[in-house]
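In: Pasted the sequence and its predicted model underneath.
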Amino acid sequence: MHATAWALRRAVETVMAVFLMAMVALTFADVIGRRLFAAPIYGAHDITEHLMALVVFCGLPLVTAAGAHLTIDLLDRLVAQRWMGWWRALTAVLVVGLLALLAWLFVRHGLNAGRISEVSQALRVPREPLYLFMAASFALSTLAAAAIALTGPMTDPEDTHEEDPL
């Protein structure tokens, strides 16, 4: 199971890197085309908008699996105490539930977008696959949140460097 989780993580990281590189290349080409040749790339805004969503939603399961979501450490000393285990368990259940709810809502929204043929403005790119990708991202995040609730955050076995005390 652990090896499968790491293979999945590497696959998601690779897909995210490809989307990010495509977004950078498109933006670079669009700026060069606009500035030097007065010919911007038609639909670059639409494509960039979709790529940005893909990058963000590729990152969501990675951040969830690492337990790296933003947190407020104001009450960490209190919550870390043994008798507050119920609170940590309740929080984990709520996070898993909310992520699952969001996955379900995005599936519904994606199917609805397909039913009404929702498309982007300039290029008329169908939105259904994007919404379903977001749903899949939330579903993976749900699984990751459930896994870290049971086992703790995923730490990279290859990450053996010590933190610099400075």
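Out: Ah, there it is. Model, not experiment: these values are computed from the prediction.
In: contacts, neighbours, all on C-alpha from now
Out: OK.
In: Nearest to the middle of the protein, which residue? Look it up for me.
Out: With distances taken as C-alpha atoms, centre = their mean, the chain has L60 as the residue nearest its mean C-alpha position (2.3 Å).
In: host element of it?
Out: Element membership for L60 (DSSP states H and E) is helix 44-65.
In: And for L102?
Out: Going by DSSP H and E, L102 is part of helix 85-115.
In: Now do that helix: which elements does it pack against?
Out: The contact analysis (3 or more C-alpha pairs under 8 Å, 6 or more residues apart in numbering; DSSP states H and E) places helix 85-115 against helix 76-79, helix 128-151.
In: Second structure for comparison follows:
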Amino acid sequence: MAGRALERLIRFCTFVGALAIAVMMLATCWDIVARWAANRPLHGVVELVEIMVLASAMLGLPETFLRDEQIRVDLVDSFLSQRALALLKIVALVLSVVLLAIIAVNVYQPMVDAYRFGDLKYDLGVPLYPLYGLIIFAFAASILSCAAALVRELGTGEQ
């Protein structure tokens, strides 16, 4: 099982991701009602929804990896032995860690550039560099989740 600190971190990510979904729903509903009732739509709702989708998607990844709840199509399960499937799962976790690390490293420079050049969302004026930082944070938490799942898989062989 993952360490207590990791579980708290992942639970925090999930909570903030769920909060982002709630903000997205409320903003969309408010925009629709305000547009219908008073012809006064909520300014910047599209950008707000974009930011909340980013937050909910990225912050949902760590728990998905830790709980082994990724969407997958089991094409080879009936052809391979249990041992081969366990090995395939280990390889997939290692490749997931590598891919997440590559993406996180490659998001760093755009984050620095967005900070240096003062890039902002057009309507809301929200700086872009914290959004890149959110991606890096979420991928780092996902890497820790994958590593914990890999340790669990290597240690116990559970699925």
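Out: Sure, I can see it. From a predicted model like this one, the values you see are computed outputs, not experimental measurements.
In: thinking again about what came up before, so who does the residue nearest to the centre of the first structure touch?
Out: Residues in contact with L60 of the first structure (C-alpha atoms under 8 Å, 6 or more residues apart in numbering) are 137-138, 141.
In: do you know how far G17 of the second structure is from L61 of the second structure?
Out: G17 of the second structure is 10 Å from L61 of the second structure, where distance means C-alpha to C-alpha, to the nearest Å.
In: same deal with R72 of the second structure?
Out: Distance from R72 of the second structure to L61 of the second structure, by C-alpha to C-alpha: 14 Å.
In: coming back round to it: let me know which of the helices and strands packed on helix 85-115 of the first structure is tucked in deepest.
Out: Of those, the one with the most neighbours on average (mean count of other C-alpha atoms under 10 Å) is helix 128-151, at a mean of 21.
In: what's the matching range in the second structure for that helix?
Out: Counting by TM-score structural alignment, helix 128-151 of the first structure falls onto residues 129-152 of the second structure.
In: Surely F28 of the first structure is within a helix?
Out: Yes. The assignment for F28 of the first structure (DSSP: H, G, I helix; E, B strand; the rest coil) places it in a helix.
In: Next, count neighbours for it.
Out: Close neighbours of F28 of the first structure, defined as other C-alpha atoms under 10 Å, add up to 12.
In: do the same with D73 of the first structure
Out: So D73 of the first structure, with other C-alpha under 10 Å, has 9 neighbours.
In: Residue most distant from the centroid, the first structure?
Out: Quick read of the first structure (C-alpha atoms, centre = their mean): farthest out is F37, 35.8 Å.
In: check contacts around that residue.
Out: Neighbours of F37 of the first structure in contact, by C-alpha under 8 Å, 6+ apart: none.
In: mind listing what's buried in stretch 26-34 of the second structure?
Out: 27-28, 31 (16 or more other C-alpha atoms under 10 Å).
In: Stretch 96-107 of the second structure too?
Out: Judged by neighbour count (16+ other C-alpha under 10 Å), stretch 96-107 of the second structure contains these buried residues: 96-97, 100-101, 104.
In: Over to stretch 13-23 of the first structure?
Out: Buried, per 16+ other C-alpha under 10 Å, within stretch 13-23 of the first structure: 13, 15-16, 19-20, 23.
In: any idea how far V12 of the first structure is from M134 of the first structure?
Out: 13 Å.
In: what's the answer for S141 of the first structure, then?
Out: S141 of the first structure is 10 Å from M134 of the first structure, by C-alpha to C-alpha.
In: just L150 of the first structure next, same as before
Out: From L150 of the first structure to M134 of the first structure the distance is 24 Å (C-alpha to C-alpha).
In: Next: V56 of the first structure.
Out: Relative to M134 of the first structure, and taking C-alpha to C-alpha, V56 of the first structure is found at 9 Å.
In: same deal with V96 of the first structure?
Out: In terms of C-alpha to C-alpha, V96 of the first structure sits 16 Å off from M134 of the first structure.
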